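# Just to be clear, the model below is a prediction. Sequence and coordinates:
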Amino acid sequence: MAYYRRLGTVPPKRHTQHRDPAGNLYFEELMGEEGFSSDSSLLYHRGVPSAITASAVWELPDQVRMPNHPLKPRHLKLHELATGTDPVLDRRVVLGNNDVRISYVVTAGSDDAARDPSPLYRNAIGDECVYVESGAGTVETVFGVLAYRAGDYVVIPRATTHRWVPSTASRLYAIEANSHIAPPRRYLSRFGQLLEHAPYSERDLRGPEAVHVVEDGREGAEVLVKHRAQGQVVGTRLTYATHPFDVVGWDGCLYPYTFNIEDYMPITGKVHQPPPVHQVFEGHNFVVCNFLPRKVDYHPLAIPVPYYHSNVDSDEVMFYVGGDYEARKGSGIGLGSISWHPGGHAHGPQPSAIEASLGAEAFEESAVMVDTFAPLELGEGGLACEDPAYAWTWALDGADSRRGTIEP
């Protein structure tokens, strides 16, 4: 995120001495992307950030994925998926490929006896973009504390040590990349500023407001690290000699932030606009889009719901989070649903929704979409909450004009 911030105490010049009031030298850490050829930040620690005293295996939840074969569209009911309550340990993988993984968890709240902060956690594979379907709380990080609320995307750069502290029960939809996640390049100047035609601006991005130092940090701490080994997602427990939350100051363009979908300004047109106008973030081989309450097409003969489309290069994953999604009436899709439409399959509205949408002036609907440019596979969480009847709903809608047979 190429938008400079500075918190806490830092020296006037980079890579020069910075001491505490007693004269002890702080330890400088450069955290940077792409071999220090892209965004970076400088952090100043009380302790040595590389001082570990133990390393052990962290057994991750089931990461196995099943190919979508034979090919068909699928409907996953996330609100029927049972999870544990830890925001990190109890995520269940719903969909994934070698570029991105989508998981889901429902946390406990502050009134729940089982509620505790998550373990200290670091994803060393890629950035995380966690959509907060409901709930509130904070994310404590080495850069400071982020408050989160319903509708927030919480964007956490790769290898940022953090922990989740829910204050109310929270439904978290975690998009874990094997790359970095950033605003779409077409919305950015060559220097990284969000341009005038972008549907949001830097004013809408909320980073930490102050550093967050754990005063008993000399006692050390365990950090759970997700990383890769032989092409597989694996985990390690690293024990540090001092607590990672010992950063007294930092500055730079790399840090976690939140962005709420209420601050996104939908782009509309005279006829139906294609999904790229709804894009909010991009990663390597995938994009994230918002579909939000908005005025719809104003051509007198416009058909407001989307046309049938074959996105030949992509799998499309739509997570329905609010309102009443006009195009899917009669399909079984509801709040908390995921529709997964794979490349190689033409999809679109239920047939009866087309006529029903004529004359509509606005849609009150909210959804988060992930489009991937490599085929997705079904995780164990997705398999556990699938609606097996969904694939045949287009043929069953308006069955009086149908010929042939439908697979049960």
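Great, that's in hand.
# C-alpha from now on. contacts and neighbour counts both.
Fine.
# And the closest residue to residue 150 other than its chain neighbours, how far from residue 59?
Excluding the flanking residues, the one nearest residue 150 by Cα to Cα, 6 or more residues apart in numbering is residue 134, at 4.5 Å. Counting by Cα to Cα, to the nearest Å, the gap from residue 134 to residue 59 is 28 Å.
# Comparison target, given below:
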Amino acid sequence: MAGLKYLSGFGNEFSSEDPRCPGSLPEGQNNPQVCPYGLYAEQLSGSAFTCPRPTNKRSWLYRILPSVRHKPYTAMHCGNLTEKWDEVEPDPNQLRWMPFTIPKSSEKKVDFVTGLHTLCGAGDTKSRNGIGIHMFTCNTSMVDRCFNNSDGDFLIVPQQGEVLITTEFGKMMVEPNEICVIQQGMRFSVDVFGETRGYVLEVYGAHFELPDLGPIGANGLANPRDFLTPVAWYEDREVATGYTVINKYQGKLFSSQQSFSPFNVVAWHGNYTPYKYNLENFMVINCVAFDHADPSIFTVLTAKSTRPGVAMADFVIFPPRWGVADHTFRPPYYHRNCMSEFMGLIKGHYEAKEEGFQPGGGSLHSMMTPHGPDRDCFEKSSTAPLKPERVAEGTMAFMFESSFSMAVTKWGLETCQRLDKSYYQCWEPLRKHFDPNWRPSKQ
């Protein structure tokens, strides 16, 4: 399929032109008086003009018609997409959701936008400081409609069904066990091929970037060259019935009409682009002596806050790996945390809770709410021989971790009817092992 080629690298300066129009990129300047092929030059800025060069993000798009040619925006129904964090009372309990229901196409046609449901979040789009966690469940492609998020970046994690994402920069096919990031302001449309489900992490006020490696050194975790950016692809298509551009702005949805496809970019160059990444390319760093290393060693992408060393949001994965630690309880330790932890499962069984936590579902452990392995996991791991073993084979769990104290929406607590109210019971069987007469054995 045309356009399904990629440029490699993370955060680099790229250039691309549709091979149908060779020489469509201007030479020597960004905004010539007359662009090749009679195109319009348009800059998309993802940072302030005066940002330091390493953090300055922008791309130049050379398009058949500029994006400014559209009818006025009007408010539209938001469905279950929201940032009303106070619509229900706070709930500090451990929360777990069963797999979210995908509507049947025979009953109701639902595309990516109408299938977005906000589960939890915090902060404010107006002040540009916050996050939202959404589920998407859909069964039909977007036809003559595209989506544009003026509030922040979308990190999209497909769990069931592949998605073909058409952007102003080109096309990306994204499958389960891959992720993609559509950065603030980029227009995109989603095609699906049946019942489709996945997770979305939205950040306001920051962009995702690779974490610093510190003592790890130059290599490890997610390597920049494994991130892929689409090559230019355009369609010169008039839409007599009107093309709908949906804009998420200050937490609300607005729509406008135009008479042409927005995917009319013939060439582009810059460092502000959509991108995708295959989670199988993650180079795991792990413990090879004793103790259980903190999950931060599994960070793929981070969105930094204004406080040094504290993330607005981290995207962390738990991929297949070897467990070799000696004298160690190998699963995640019992824990209370100053961060909020939302976990999802793409495939397989999560090693700390092999029952109940299912692909397409999720869990939320809020700030300072204790959590950890269930009884079965604890008993099994406390007596298991500590030989080298594969951990999480055939599994991919992930975590959206945030320094925000996240509120759960009414949809998440009530409307979706997927909340597992018995979740707390997985820890009820934990029994006391304390023996005051225990003494260390003499060697």
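Done, it's in. Because the structure is a prediction, the values reported are computed rather than measured.
# what's the TM-score here?
Remark: TM-score between the superposed chains equals 0.85 [TM-score structural alignment, normalised by the length of structure 1]; 381 aligned residues with a Cα RMSD of 2.6 Å.
# just to revisit the earlier point, with neighbour numbers in mind, choose between residue 134 and residue 59 of structure 1.
residue 134 (18 against 11; other Cα atoms under 10 Å).
# Residue 158 of structure 1 contacts residue 176, correct?
No - using Cα atoms under 8 Å, residue 158 of structure 1 is not in contact with residue 176, being 9.6 Å away.
# Which residues are in contact with each of those two?
Residues touching both residue 158 of structure 1 and residue 176 (Cα atoms under 8 Å, 6 or more residues apart in numbering) are 126, 127, 128.
# Tell me the counterpart of the last one in structure 2.
Structural alignment places residue 128 of structure 1 opposite residue 154 in structure 2 (criterion: TM-score structural alignment).
# What sits closest to that match if chain neighbours are left out?
Nearest non-adjacent residue to residue 154 of structure 2, counting by Cα to Cα, 6+ apart: residue 202, 4.7 Å away.
# Return the residue of structure 1 aligned against the one you found.
By TM-score structural alignment, residue 202 of structure 2 lines up with residue 176.
# In contact with its match, which residues?
Applying Cα under 8 Å, 6+ apart, the residues near residue 176 of structure 1 are 100, 101, 102, 126, 127, 128, 129, 130.
# nearest to residue 77 of structure 1, of these?
residue 102 (13.9 Å; Cα to Cα).
# from memory the closest one sits against residue 95, does it?
Yes - contact criterion Cα under 8 Å: residue 102 of structure 1 and residue 95 qualify, at 5.3 Å.
# Please report how far the closest residue in space to residue 104 of structure 2 that isn't next to it in sequence lies from residue 197 of structure 2.
Nearest non-adjacent residue to residue 104 of structure 2, counting by Cα to Cα, 6+ apart: residue 139, 7.0 Å away. To residue 197 of structure 2, residue 139 of structure 2 is 9 Å away according to Cα to Cα.
# now swap in residue 434 of structure 2 and tell me
Distance from residue 434 of structure 2 to residue 197 of structure 2, by Cα to Cα: 45 Å.
# Structure 1: which residue goes with residue 380 of structure 2?
Per TM-score structural alignment, residue 380 of structure 2 is aligned with residue 356.
# and that match, what does it touch?
By Cα under 8 Å, 6+ apart, residue 356 of structure 1 has no neighbours at all.
# just the one 10 residues further on next, same as before
Residue 366 of structure 1 makes contact with 290, 291, 292, 293, 320, 321, 322, 323, 325, according to Cα under 8 Å, 6+ apart.
# just checking, what's the longest helix in structure 1?
Scanning structure 1 for the helix with the most residues, using DSSP state H, yields helix 351-357.
# I am finished for the moment; much appreciated.
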